[in-house]
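>>> Sequence and predicted structure are below.
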Amino acid sequence: MSALSLDRLAAIMARLRDPVSGCPWDLAQDFDTIAPYTIEEAYEVAEAIAQRDMTELKKELGDLLFQVVFHSRLAEEAGHFALADVVTGLCEKMERRHPHIFGDAARAADADAQKDEWERIKAAERAAAGKPDKQVSALDGVATALPALMRAEKLQARAARVGFEWPDIAGVRAKLDEELAEFDTAIDDAHRAEEFGDVLFVAANLARRHGIDPEAALRAGSAKFERRFKAMEALANSGAGPAFAALSLDEQEVLWQRVKAAERGST
């Protein structure tokens, strides 16, 4: 994007927020009301990538960029910072975190080593930004607004970097069995919910140790279920027999197995 295009986008946003002639909806928004749209647009970008739809990706990236511009405009109106400050800060951060490209640091051996260096630089930045009377934690900076599985994986990865990690995957698997047993023996709904949270947390750790992104894995699992369920509905509704909802569970299971077999046969 050229500087001219970015300036045009900023000018459009300023016009939408003009107190006299601006758009009533845009004028009614604030950081809190816009934040859900920002999260939604990020997920729509991820969906376009998963579908390998470049036309849709271009559109969704534009929508996500507009969210950045909107938040920046709100901040500028409040006297905090402007879009130019966001861009400048990003440029400085990228240069600072890539000393092997923009400085004289040695190049890492591979992508994993470079990721470790990136995290080391981030940790140093967090420590430098910490308040003198506040303890700096290895877990600082993991956003609470992240999807729960993603946040669990990031917290565990941070803890592992300072040595808080099972020495092998067998330990994680045993912990999962332990948490499932505690879930089974929970004494009430509140206790059961707490133990189920522990089950999911350890399951995310097990995924991480196997190199699996738990958030992506669950999205894929949900997509597979949706695809198979809709295929079952299509089978049930394609003939003269009863619709899917009218079938018994055993009859629905027969359709489920047919769909699974058809998927296996097509691969």
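Nice, I can see it.
>>> drop to CA atoms for contacts and neighbour counts, all remaining ones
OK.
>>> what's around the closest residue to E195 other than its chain neighbours, how many residues?
Nearest non-adjacent residue to E195, counting by CA to CA, 6 or more residues apart in numbering: F183, 5.0 Å away. Using other CA atoms under 10 Å, F183 has 19 other residues around it.
>>> ok, second structure coming up, stack it against the first:
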Amino acid sequence: MRVLQYSFALIFLLLSLLYSIEIKRIAAAEHKENDWVLPVNGYISDTFGTRAGKHKGIDIAASKGEKVFSVSKGIVSKSYYSQTYGNVIFVMHENGYETVYAHLNERLAREGEKVSGGQVIGTVGNTGVSRGNHLHFEVHRGNWTPAKEHAIDPFIVLSEEKMQSAVTVSAHSDLQSVDSAVFVKKGDTLWSISKKLGVGSEELKSWNHLSHDRIYPGQKLLISKPCVKHIVARGESLSSIAQHYEKSLSELIELNELKDDKIFPDQILLLEK
């Protein structure tokens, strides 16, 4: 009986030790995530979960050629040109996370290459399905998949303080505006912005596809109802337009009462009813 008691005690100690090691491993991974550097300096032009929940990353607008950094050390799992992402680089990190850097002008890291945190892996561009120079940045808890079911909000692993330091928005006015948008400053809330602009907070949420009141310094907010039409440019296809607005091809065909996917330059397409 005493031998059996000692055996149970030993098993309990071993399990406790294994549990302690696992907790330390998780804590170390969490610490590594908090040590991530920013992928680029610019301003946040779109956040995670917009476009009816289909936007699985954040967009950071910056000048063409601005340096793009790997957020942490890892191995380049993919480096290629995609019809949608344009020039894109995927990096698999030691903690099991995979990050994506899309619409690059240049790719400066090859598949299989080891990279360190803060290493330049590319430059900001406007390649693929993109409107304007920016970095589209994604974080996946595990491997990237086409369905992006492992995608998480990059703000979870890039702390708010780091995101604030990434923002390079001028502060010469109370609300920095560009065309029909404003950039969120530190201390702003959705309510305070709506009061200054004289619009309802629910309208702001609707125009920016927000399902919550949470906003971030540097975030770009539309301050008028977004355009619901698209004028076809030369070289565009209905498929590329559908991908850009994250709609299905059949949805655009039905909205515009088209017989097929043939379109022509200067044609006006409805995006919403």
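Here it is on my side, so go on. All values reported here derive from a predicted model rather than from experimental measurement.
>>> what's the TM-score here?
In this superposition the chains share a TM-score of 0.23, using TM-score structural alignment, normalised by the length of the first structure; 123 aligned residues with a CA RMSD of 7.0 Å.
>>> Do I have it right that the residue nearest to E195 of the first structure meets R192?
Yes: using CA atoms under 8 Å, F183 of the first structure makes contact with R192 at a distance of 5.7 Å.
>>> Going along the chain, name the strands of the stretch 1-150 of the first structure.
Using DSSP state E, counting those that start in this stretch, no strands are found in the stretch 1-150 of the first structure.
>>> now the helices for it?
3-16, 24-27, 31-50, 54-77, 83-96, 99-102, 111-129, 148-161 (DSSP state H, counting those that start in this stretch).
>>> What is the fifth one packed up against?
What it means is helix 83-96 of the first structure. Helices and strands touching helix 83-96 of the first structure, by 3 or more CA pairs under 8 Å, 6 or more residues apart in numbering; DSSP states H and E, are helix 54-77, helix 99-102.
>>> Next, the buried residues of it.
83, 96 (16 or more other CA atoms under 10 Å).
>>> same check, this time on the last one
For helix 148-161 of the first structure, the buried set under the neighbour-count rule, 16+ other CA under 10 Å, comprises 149, 151-158.
>>> what about the longest strand in the second structure?
strand 97-107 (DSSP state E).
>>> Tell me which residues of that one come out buried.
Counting neighbours by 16+ other CA under 10 Å, one finds that the buried residues in strand 97-107 of the second structure are 97-107.
>>> Would you tell me what the next helix or strand after that strand is?
Note on strand 97-107 of the second structure: by DSSP states H and E, the next helix or strand toward the C-terminus is strand 114-115.
>>> any idea which helix or strand comes after that following strand?
strand 120-124.
>>> Following element in sequence after that next one, please.
Downstream of strand 120-124 of the second structure, the first helix or strand assigned by DSSP H and E is strand 134-141.
>>> thinking again about what came up before, between the buried residues of helix 148-161 of the first structure, which is nearest D112 of the first structure?
Closest to D112 of the first structure out of the buried residues of helix 148-161 of the first structure is A157 (13.3 Å), distances taken as CA to CA.
>>> which ones are touching the closest one?
R208 (CA atoms under 8 Å, 6 or more residues apart in numbering).
>>> Then I89 of the second structure?
Taking CA under 8 Å, 6+ apart as the test, what I89 of the second structure contacts is 76-80, 100-102, 107, 109, 121.
>>> Counting neighbours, show which residues of the helix or strand it falls within come out buried.
Using DSSP H and E, I89 of the second structure sits in strand 86-93. Across strand 86-93 of the second structure, burial judged by 16+ other CA under 10 Å covers 86-93.
>>> quick check: longest helix of the second structure.
The longest helix of the second structure (DSSP state H) is helix 2-34.
>>> by contact count, what packs against whatever helix or strand comes next after that helix?
Using DSSP H and E, the helix or strand that follows helix 2-34 of the second structure towards the C-terminus is strand 43-46. In terms of contacts (3+ CA pairs under 8 Å, 6+ apart), strand 43-46 of the second structure is packed against strand 58-61, strand 220-222.
>>> what's the following helix or strand after strand 43-46 of the second structure?
Downstream of strand 43-46 of the second structure, the next assigned helix or strand under DSSP H and E is helix 50-53.
>>> what about H71 of the first structure, how many residues close to it?
Neighbourhood size, H71 of the first structure [other CA under 10 Å]: 19.
>>> Wait, E138 of the second structure touches I58, no?
Yes: between E138 of the second structure and I58 there is a contact at 6.6 Å, judged by CA under 8 Å.
>>> Out of the helices and strands packed on helix 83-96 of the first structure, which is closest to A261 of the first structure?
Among these, helix 54-77 comes nearest to A261 of the first structure, with 31.7 Å by CA to CA.
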